[in-house]
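>>> Curious how this folds, go ahead:
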Amino acid sequence: MLNRRIFMTATTAAAIFACLSAPVFAQDKPFDGVQLSVLMEGHPTTDAIQKLLPEFKTVTGIDVALEVVPEQDITAKMLLELSSKSGRYDVVQNNIIYVPGFVKNGYIVPLDEQLAKYPQFFDKADFVPGYFNTNVVDGKVYGLPVYGESTFLMYRKDLFEQYGLTEPKTFDDVEKAAKTISEKTNKEIAGITMRGRQGIEGVYVWAAYLWGMGGSFLDENGKSNLATPEGTKALDDFARVLKSYGPVGVANFGWEENRLLFQQGKAAMTLDATVNGAYNEDPAASSVVGKVGYVPVPVQTQSPKGGSSSLAVHSLYVTADSQNAEAAALFAAWATAKEQQLKSMASDPNSGVTSLTALNGESFGKRYGAFKEAMITAINQGNPQYLPTIEQANEVINNTGIAVSKVLAGTATAADALKEADQANNAAIGR
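Got it, this is the predicted structure:
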């Protein structure tokens, strides 16, 4: 039976649609002539929002200059502007792991007062609770989730059947299957592909190995805890399976390179974001439609400290230096409203919607039914500390990413690389 715990607060899509009406403002186009500068990361959600911006201007009068950059570049770009108080951006998007630091440093502002003015767009009850609540600090709402995801393991059912393999449940199973398929196909099909690029992209996937082996980023005292037997094994195993059975150049693979290789039928497995299922099942872009199995991220130990699947939430925030805070909050509410999320699924492969209406709607089930149940299970089991949600998250992830890259490149052992990462992380945490 479909696990629907996170959807229990949703009313039926039909009932909500019956109540939808055009937004009404006290005056026509209340922000006519206002220009907003918005920074977002490349993603199907962003693509869909960009296509809908003319509608936003028609309703509000607001011009939006949308700048789109890759995920691996957005945090450094944001921090440069926010720390210098340049006022360049009114709205920014990022992973919720950075919220504690953003709030402590006064980079973003609470939205409660502004959101209360726009009930036609802002409906707290319609958000997946686990997504929305990650943006609440000391009882105040600092951001609105524009997309969310977890992680799962995707594998080629046809290849597994052909070579007598069963769906993987442990990382040992993953390596065995990767080795079998790589060897049986003379490496024409990679046994597995995953992100290996230095920075948050590689760390995001390697973290599944870390947690699944029983490790963690931090110990009970909040200190970096990577150079443990569990952490070392996690990095050794991750690097070995990629170097032995992964595609050429995998150390430089980000989300897009990884997704495309699997979509093109050139890899037997991948461990990545649940949003990738939308691409796998898109007949216009994928050669593996209907051939993919979706299962939970493996767990090697019987008693992991936390879940090995992520709970990743990317939200929109209004910057403290915005000169148009009310218009910026209105944009954030509009961009995350159920109406826009429903439209986004029609225009782009966006299974990362955060609206309960969209998730429970007929359109989502029809388009993404092949992996919906596995996705919901992954979200429900998602680990909110999958990446460290602390003020120094950016430094911890960067230092960890260097360690992962060194081992993939063969320039350091896992034990030595993680020891260096611990030292750098603890120096950052102690400042």
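>>> CA atoms for contacts and neighbours, from now on please.
Fine.
>>> got the contact list for Ala333?
115, 118, 121-122, 144 (Cα atoms under 8 Å, 6 or more residues apart in numbering).
>>> Asn135 now?
With the criterion set at Cα under 8 Å, 6+ apart, Asn135 makes contact with 96, 99, 141-145, 315.
>>> Which of the residues you listed fall in strands?
Applying DSSP state E to the contacts of Asn135, the entries found in strands are 141, 144-145, 315.
>>> what's the burial count for the closest residue to Phe217 other than its chain neighbours?
Spatially, and ignoring its direct neighbours in sequence, Phe217 is nearest to Asn225 (5.3 Å; Cα to Cα, 6 or more residues apart in numbering). Residues contacting Asn225 under the criterion other Cα atoms under 10 Å number 22.
>>> do you know how far the residue nearest the centre of the chain is from Asn186?
Closest residue to the average C-alpha location of the chain: Ala312 at 4.3 Å, with Cα atoms, centre = their mean. To Asn186, Ala312 is 36 Å away according to Cα to Cα, to the nearest Å.
>>> which other helices and strands contact the helix or strand where Gly277 lies?
Counting by DSSP states H and E, the element that carries Gly277 is helix 276-280. Judged by 3 or more Cα pairs under 8 Å, 6 or more residues apart in numbering; DSSP states H and E, helix 276-280 is in contact with helix 255-263, helix 362-380.
>>> and those as CSV, adding distance to Arg195 and mean neighbour count?
Below are the helices and strands packed on helix 276-280 laid out as CSV (distance: least, Cα to Cα, whole Å; neighbours: other Cα atoms under 10 Å):
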stretch, distance to Arg195, mean neighbour count
helix 255-263, 6, 20
helix 362-380, 19, 19
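>>> Now the second one, please; I'll put the structures next to each other:
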Amino acid sequence: MLSRRKRIGVAGVAVLMTAVTGCAGWGGGVGGGGADSINVLMVNNPQMVDLQKLTADNFTKQTGIKVNFTVLPENDVRDKISQEFSSQAGQYDVASVSNFEIPIYARSKWIAPLSDYIAKDPSFDQSDILKPMTLSMTGTDGKIYGEPFYGESSFLMYRKDILAAKGITMPAKPTWQEVADIAAKVDHAQPGMRGICLRGQPGWGQLFAPLTTVVNTFGGTWFTKDWQPQVNSPAFTEATKFYVDLVRAHGEAGAPQAGFTECLNNTIQSNVAMWYDATSAAGSLEAPNSPVKGKMGYAPAPVMKTDSSGWLYAWAWGIQQASTKKDNAWKFISWASGKDYENLVGQKVGWSNVPAGKRASTYQNPEYLKSAAAFAEPTRSAIEHADPNNPGTQPRPAPGIQFVDIPEFPDLGTQVSQDVSSAIAGKTSVDDALKQGQKLAGDVAERYRSRQAKK
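Model (predicted):
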């Protein structure tokens, strides 16, 4: 997840933001803290940069509420948000959090419930928020704890012209075996072109974002409902071997180091004929200056034993429980995640920059659809079919599709991914990688079983 949501050119933005955030004013630290101000801590993704530029002349002008932004790169902002919310320091009123953190923070009572504000603000129109997004930000108490700013699922992107030249028709709902067969047929269709790009770069949000969806649809899971580790189970092993074998046989050059950005570049440069990854990538593929604009087709995430397989991710807004300015914080969230804000971005920045993937109405907006015609409906469908509570073939102990929503998963997933990436590089076997992964998962599972036994 680290970089898959960023558009082309974000590296330059990150450099700029890193420099700017050291200065007071545009992005520099918490400001005055008066009664009519709030402090917002957020990631420096391009959509947030647009938001920051639009806030003073629109939100502040309308409400009189000044917003003091602190903007940081993703890894840095995650660390700072974790420290801020866990300590309940109250320095920041609002933070950009994802559907990974929100349920964890809700259980710890670090984040404020929003349900009462939603009920009193009918213009926000919670029913317009795509159901899986609402579900992923709802606590076990039934209350909503976050509102999405933009979201994504995953799907299969492919070169229509390359498949057509080979006489291949992409199935409306492809299976992974069908995708593997197509990858073999289009491999080397053009000089230097490989059949498919799949992430091989270590990381819980890199390699294991797509791979865990493959595990799910093959019938596997990280843990059973009663916290039994399943990392070296037959289904998990079959899925991982399939993934590793596919990328080794027909995948991109340098696969063990390839993450979202590398696969995006490979697709744009016609180095691969297919790519399974985030729906948010389509905006870059269909950008006006993209060499593959108009050449791409979009199919649902491949399946095996499940009806759907796309992941679910969102950058969202949450209010720190310790905030003393929750009313003003909600006003900001209602504006930033509202329908009018999307129209504002379309008019002031450009419709291709709209923070989409969260509202049904976005996919009925003719102006947005003009710029996103190729991928809007596949994206909406992928998100609406994502089920964070039931992503596989058996009950789970925690929600999450491409992750397990527990604090220990980033470390667990990253450690196991390092060995799987080594298997892609041919330095170890999948069996050995997952045998070690099972031990690590067993340590995590034991802690949860012990906690349950004490209740």
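>>> TM-score of the superposition?
The TM-score (TM-score structural alignment, normalised by the length of the first structure) is 0.81; 394 aligned residues with a Cα RMSD of 2.8 Å.
>>> can you tell me how far the counterpart of the residue nearest to Phe217 of the first structure in the second structure sits from Thr240 of the second structure?
Aligning on TM-score structural alignment places Asn225 of the first structure opposite Gln230 in the second structure. Using Cα to Cα, Gln230 of the second structure is found at 12 Å from Thr240 of the second structure.
>>> what do you get for Gln190 of the second structure?
Taking Cα to Cα, one finds Gln190 of the second structure at 28 Å from Thr240 of the second structure.
>>> higher neighbour count, the two?
Legend: neighbour count by other Cα under 10 Å for Gln190 of the second structure and Thr240, higher for Thr240 (26 against 13).
>>> Please name the residues that touch that one.
Taking Cα under 8 Å, 6+ apart, one finds 211, 214-215, 430 in contact with Thr240 of the second structure.
>>> Now for the residues you listed: which two are most distant?
Val214 and Val430 (14.8 Å; Cα to Cα).
>>> Comparing those two, which shows the higher neighbour count?
Between Val214 of the second structure and Val430, counted using other Cα under 10 Å, the more crowded position is Val214 (28 against 24).
>>> The more buried one pairs with which position in the first structure?
By TM-score structural alignment, Val214 of the second structure lines up with Tyr209.
>>> Its match should be in a strand, yeah?
No - secondary structure of Tyr209 of the first structure (DSSP: H, G, I helix; E, B strand; the rest coil): helix, not part of a strand.
>>> so it touches Asp236, yeah?
No - applying Cα atoms under 8 Å, one finds Tyr209 of the first structure not in contact with Asp236, separated by 9.8 Å.
>>> hang on, the earlier thing: now the helix holding Gly277 of the first structure: which residue numbers in the second structure?
So helix 276-280 of the first structure sits over residues 281-285 in the second structure, by TM-score structural alignment.
>>> for stretch 98-106 of the first structure, same thing?
Against the second structure, stretch 98-106 of the first structure falls on residues 101-109 (TM-score structural alignment).
>>> Show me where the first structure has its strands.
Secondary structure of the first structure by DSSP E: the strands cover 35-41, 63-69, 91-95, 136-137, 140-141, 144-149, 151-156, 269-273, 292-295, 312-318.
>>> Off-centre distance for the fifth one?
Offset of strand 140-141 of the first structure from its chain centre (Cα atoms, centre = their mean, to the nearest Å): 21 Å.
>>> Mind reading off the mean deviation between it and the second structure?
Compared with the second structure after fitting, strand 140-141 of the first structure has a mean deviation of 1.8 Å; criterion: mean Cα distance after the TM-score superposition for the first structure.
>>> just the first one next, same as before
When the second structure is overlaid, strand 35-41 of the first structure sits 2.8 Å from its aligned residues on average, using mean Cα distance after the TM-score superposition for the first structure.
>>> what does the second one give?
Its match in the second structure and strand 63-69 of the first structure itself, once the structures are fitted together, sit a mean 2.5 Å apart by mean Cα distance after the TM-score superposition for the first structure.
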